[in-house]
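Asks: okay, predicted coordinates and the sequence, questions at the end:
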Amino acid sequence: MNKKELEYFRNLLQEELDALLVKAGIVVGELIGTAYTNESDPLDRATEEQARNNQLRIRDRESRLIGKIRKSLQAIDEGTYGICEACEEPIDIARLKARPVTSYCITCKTKQEAFERVIGS
């Protein structure tokens, strides 16, 4: 991968990281600021709790994505970005554009997913 491509992915990943961190800060503030209401209707309480759980689930996914982005940025700094962790071959640029945080080429990822389906993970 050439310098221009690496800089493209560094900027792409950094912009996504910055956006996620800003969004996470806003949402965490909202979740902390939102106290449970003392609704007398159990259905209202259940609806409120479900909405809160959904927000927490989304935040958890975003938190994992932040970790993957940071790992990808570190790989760029170390010169290992775009190299498959399994076979150590270059990952196709089209795959990186579709999934910039990937650390596996499509062949190895497909094998990994097939294995996970077999063992039931």
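Replies: Arrived safely.

Asks: use CA for all of it now, contacts and neighbours both
Replies: OK.

Asks: sort out which residues of the top helix by length along the chain are buried, please.
Replies: Secondary structure of the chain read by DSSP state H shows that its longest helix is helix 42-78. Neighbour counts over helix 42-78 (16 or more other Cα atoms under 10 Å) mark Arg59, Glu62, Leu65, Ile66, Lys68, Ile69, Arg70, Lys71, Ser72, Leu73, Ile76 as buried.

Asks: same deal with stretch 73-92?
Replies: Neighbour count says stretch 73-92 has Leu73, Ile76, Thr80, Tyr81, Gly82, Ile83, Cys84, Glu85, Pro90, Ile91 buried, by 16+ other Cα under 10 Å.

Asks: okay, now the one to match up with it:
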Amino acid sequence: MAKLTEQDILGWNGPEEDYMNADHLAFFRERLLHMKEELLANASQTSQHLQEQEATPDPADRATLEEEYALELRTRDRERKLLMKIDSTVKKIDDGSYGYCEDTGEPIGLARLMARPTASLSLEAQERRERLKKQYAD
């Protein structure tokens, strides 16, 4: 069978028992691995960029450069965490639990997974967690 496209995924309205079939799993595995490749390429660019750092005598320029590098490192740290999440998500594809909410066991939904392939909660469960977190933060 031909590879699925984003339009195929978003337009899918097959039977519930066909949710997360082999074609869906292959589509999301490929999408996650592509995300991982991009993140690893970004990390490599950051390493090169930081090694090329040039010393500048002007304190204002130096401060600006240091701020840019700090922002770049924070971004890479978020991406490092996303890489770990991608790896754990690929394991879910392998063990057959991908696409189902960790809290309820209900399908997360293809549209949500298209928007966030690493989602582990249904929209309702995510909103419930955020409400509880906000409640305890207040």
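Replies: Structure received. Keep in mind it's a predicted model, so treat the numbers as computed, not measured.

Asks: TM-score of the superposition?
Replies: After superposition, the two chains reach a TM-score (TM-score structural alignment, normalised by the length of the first structure) of 0.90; 119 aligned residues with a Cα RMSD of 1.6 Å.

Asks: before we move on, back to that, in the second structure, what stretch matches the longest helix of the first structure?
Replies: In the comparison with the second structure, helix 42-78 of the first structure aligns to the range 59-95 (TM-score structural alignment).

Asks: what's the match for Gly120 of the first structure in the second structure?
Replies: Under the alignment (TM-score structural alignment), Gly120 of the first structure pairs with Ala137 in the second structure.

Asks: distance of that match relative to Gln53 of the second structure?
Replies: From Ala137 of the second structure across to Gln53 of the second structure, the span is 41 Å (Cα to Cα, to the nearest Å).

Asks: neighbour count: the two, which is higher?
Replies: Gln53 (11 against 7; other Cα atoms under 10 Å).

Asks: three-state assignment of the more buried one?
Replies: Secondary structure assignment for Gln53 of the second structure (DSSP: H, G, I helix; E, B strand; the rest coil): coil.

Asks: Arg112 of the second structure -> the first structure?
Replies: Using TM-score structural alignment, Arg112 of the second structure sits opposite Arg95 in the first structure.

Asks: what sits against its match?
Replies: Taking Cα atoms under 8 Å, 6 or more residues apart in numbering, we find Arg95 of the first structure in contact with Cys105, Ile106.

Asks: show me the contacts for the most centrally placed residue in the second structure.
Replies: Note on the second structure: the residue nearest the mean C-alpha position is Thr118, at 4.8 Å, using Cα atoms, centre = their mean. When contacts are counted by Cα under 8 Å, 6+ apart, Thr118 of the second structure touches Leu32, Lys85, Ile86, Thr89.

Asks: mind picking the two most distant members of these?
Replies: Largest separation among the contacts of Thr118 of the second structure by Cα to Cα: Leu32 and Lys85, giving 9.9 Å.

Asks: can I take it that the match of Arg112 of the second structure is in a helix?
Replies: Yes. Applying three-state DSSP, one finds Arg95 of the first structure inside a helix.
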